[in-house]
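Enquirer: okay, predicted coordinates and the sequence, questions at the end:
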Amino acid sequence: MSLKETLLQPKFTEIYVEEGIRTQADSILSHFPNAHIIMIQDYRDVFDRPRQSYSLQHKSQKLILARKKDGFLYPGSPVCQSFGNPYFMYSSCVMNCVYDCSYCFLKGMYPGGNLAVFVNLEDYFDAVEKELQKHSLYLCVSYDADLLSLESILGYGRAWSEFVRKHDNLTIEIRTKGTFDTSWQKMTVSDRTILAFTLSPETVIAKEEKGTPSLSARLAMLQKAMDLGFPVRICFDPVLMCPDQKQAYQDLVEKIATAIDLQKVRDFSLGSFRLSKVYMARMRRQYPDSAVLQYPYVCEKGFYHLPARIETEMTDSIVEALAEHGIGKEKIFFWRES
């Protein structure tokens, strides 16, 4: 088989499994009966090896199953929103995403495009329980992956939602662009398990969010989540520069309002594109033709972002569109460079 043929095989035709976790990995492996299983000592030998190409690897992702040994919780990043919660952290039980959005910070964060899954969720839960002994916690569990797009394989959404039910001082957010499937119905409904849906204009989805569901599919998914009783958050984040910018996002709000009852949405998140200086440098090298990445952003405090005036105009137009449907600013959370 040639190098090109090897690189362009379907996803997960090869699965790397750390020694000592085969039993824990069996339920995941059962979904891939024809995959070639390769035993390894440490996931980092594959995931972190040098001179990888994220763009090429993502076309034929390999799955890596491993045990997380430390670093189960991280403080919330300054480019992420806390939604008014004093104790905000995130957790990464999966690293990398099955989708291929041009602007995704994971392309700059990780050395390659393969997907790593940690099978020892109980250790994550232990770390959270220790934190909860000190204070309440707002935890984002799917910043470094789209967990719900993998729910039928992993069941991690169900596991996290069941864990939340047992802890009154824990609230989690699970963010997704994925499509609904029956595995979601196994999740435990709670007002402290927030399902957050990233929505973009159709032109942005087509050009910048490769492999993701259409806007109509996402809206159908969002409605089903509300029907199940989950509190839902709509995320216009990141808001991207695009042709007819203001009109595109106002049209987006109108399509959302036509498909669902905006008054039943828990809250809304708005934030323009922002990215760390280090990640941007890596991504610009790998994607020299990306209009999103090559735009002349402002770099301040170690982060690239749009000039404040443009950023404000972009988000204000969405606020105005939401206001026409009775959504006040008290339900809208912003990320803006201050």
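Expert: Right, received. Where do you want to start?

Enquirer: only C-alpha atoms for contact and neighbour calcs from this point on.
Expert: OK.

Enquirer: any idea which element E5 lies in?
Expert: Using DSSP states H and E, E5 falls within helix 3-7.

Enquirer: give me the buried positions along that helix.
Expert: L7 (16 or more other CA atoms under 10 Å).

Enquirer: neighbours of the residue lying closest to K210 once chain neighbours are set aside, just the number please.
Expert: Residue nearest to K210 in three dimensions, not counting chain neighbours: D100, with 5.1 Å by CA to CA, 6 or more residues apart in numbering. By the criterion of other CA atoms under 10 Å, D100 has 19 neighbours.

Enquirer: the one 5 residues further on now?
Expert: Using other CA under 10 Å, F105 has 18 other residues around it.

Enquirer: and if you look at S216?
Expert: Other residues near S216 come to 14 when the count uses other CA under 10 Å.

Enquirer: can you pull out the helices in the protein?
Expert: 3-7, 22-29, 44-47, 54-58, 106-109, 121-132, 151-154, 156-165, 202-208, 215-228, 245-259, 277-286, 291-294, 308-323 (DSSP state H).

Enquirer: second one coming, line it up with the first:
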Amino acid sequence: MSNYTHIYIEKAAKPYALTDVVTSKFPHATIVEIDDYMEVFARGRQNFSVQKHAPKLIVAVKKRPFLYPGSEVTHHFGHLHFYYASSALNCLYNCEYCFLQGMFPSGNAVLFVNQDDYFAEVRRTLDGHPLYLSISYESDLLAFEPIVPLASRWIAFAAETDGLTLELRTKSANFAPLRGLTPSNRTVLAWTLSPDEVVKRHEPGTPSLQARLACARKAAEAGWPVRICFDPVLHIDNWRQHYRDCIRRTFSEIPLARIRDVSIGVFRIPKDYLKRMRKHRSESVIAHYPYENRNGILTYPDETTRKLTEFVYESVAEYMPEEKIFTT
């Protein structure tokens, strides 16, 4: 957990109980009162990469919209009504390939404390149709759980809300907040898994592959639906060996019968996001790879994409039925 030295708090956020929860975790932090979180988060001349070394925390009240249609570059897993909700902006981790550094102007983290407003919007949406909702699209809520219990509150809400299914995607090894919750089929816990070489070189600050596998195994054995995500697959040196070992370890650690499904996707990112990434990551091999532009999305050339996807798919298919494997 980052040792935040400064916490910016919107005036409107001060009355919320979750604000007190956040500030209680950092009794020595300097508190700065602001009118609007965008004053800090969206101010000019910020450097995402530099700020990630000493990020600040911003506590705010989210305004509409509370739900967004799912991105075209993400898996929808066959759901017609796929949305995401941003209870937090930015992540505790600092993965080299993360699209957030191209999406946001700031490396600081924002926590929205008005969860009841999100829940009310979900209920209104459910009046029209079922909802598949990703709640950890622009952050890692399970990693943030020691600071503010957003993930556990979402899970409790889903357990009592007909028509709602959540996906909580994470790289965290933090099983503690899940231990006290009753497993529910209405929340899918999705772990992003990477070979050790990728974790070491491109996912600084994240738990090791072994730690993530141990956490996912605990969740599966407790009765939670578990999704495995090999996404993004990166074209690194000796990639076949690294991903073969990662996949073998994954399916030897986690009971196959407990795995709901598997997603596979190569690195892809909107053109404008990558442009911003390259500006602040001059040393990044991933950022400066010669990608191809496919309708505004930059990704590997077709032949490289085919090789990566087919290899990982075929390796996964040795353990999982094909109807449980999703690719982009």
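Expert: Ah, there it is. Quantities reported herein were computed from a predicted structural model and do not represent experimental measurements.

Enquirer: just give the TM-score of the two.
Expert: Here the TM-score for the pair of chains, by TM-score structural alignment, normalised by the length of the second structure, is 0.97; 325 aligned residues with a CA RMSD of 1.1 Å.

Enquirer: quick one: the helix holding E5 of the first structure aligns where in the second structure?
Expert: Mapped onto the second structure with TM-score structural alignment as the criterion, helix 3-7 of the first structure occupies no residues.

Enquirer: same deal with stretch 157-176 of the first structure?
Expert: Matched against the second structure by TM-score structural alignment, stretch 157-176 of the first structure falls on residues 151-170.

Enquirer: how about that stretch: buried residues?
Expert: 151-152, 154-159, 163-170.

Enquirer: to which residue of the first structure is S208 of the second structure aligned?
Expert: Residue pairing (TM-score structural alignment): S208 of the second structure is matched to S214 of the first structure.

Enquirer: need the contact list for the alignment partner in the first structure of T299 of the second structure.
Expert: T299 of the second structure maps onto H305 of the first structure when the alignment is built from TM-score structural alignment. For H305 of the first structure, the contact set (CA atoms under 8 Å, 6 or more residues apart in numbering) comprises S272, F273, R274, L275, Y297, V298, C299, E337.

Enquirer: going by distance to K69 of the first structure, which of those residues wins?
Expert: Comparing these against K69 of the first structure with CA to CA places L275 closest, at 27.9 Å.

Enquirer: show me what that closest one aligns to in the second structure.
Expert: By TM-score structural alignment, L275 of the first structure lines up with I269.

Enquirer: counting neighbours, what do you get for that match?
Expert: I269 of the second structure is flanked by 21 other residues according to other CA under 10 Å.

Enquirer: if I look at it, how far off is N293 of the second structure?
Expert: Distance, I269 of the second structure to N293 of the second structure, by CA to CA, to the nearest Å: 10 Å.

Enquirer: please look at R218 of the first structure and E202 and confirm they touch.
Expert: No: here R218 of the first structure does not reach E202: they are 11.1 Å apart, not a contact under CA atoms under 8 Å.

Enquirer: which parts of stretch 227-246 of the second structure are buried?
Expert: 227-235, 239-240, 242-244, 246.

Enquirer: could you find the closest non-adjacent residue to the counterpart of D251 of the first structure in the second structure?
Expert: Mapped onto the second structure by TM-score structural alignment, D251 of the first structure lines up with D245. Residue nearest to D245 of the second structure in three dimensions, not counting chain neighbours: P195, with 7.4 Å by CA to CA, 6+ apart.

Enquirer: residue contacts, D20 of the second structure?
Expert: K14.

Enquirer: rerun that using 10 Å as the cut-off
Expert: A13, K14, V113, V148 (CA atoms under 10 Å, 6 or more residues apart in numbering).

Enquirer: can you check Y156 of the first structure too?
Expert: Contacts of Y156 of the first structure by CA under 10 Å, 6+ apart are C93, V94, V119, L121, V141, L147, L148, L150, E162, M187.
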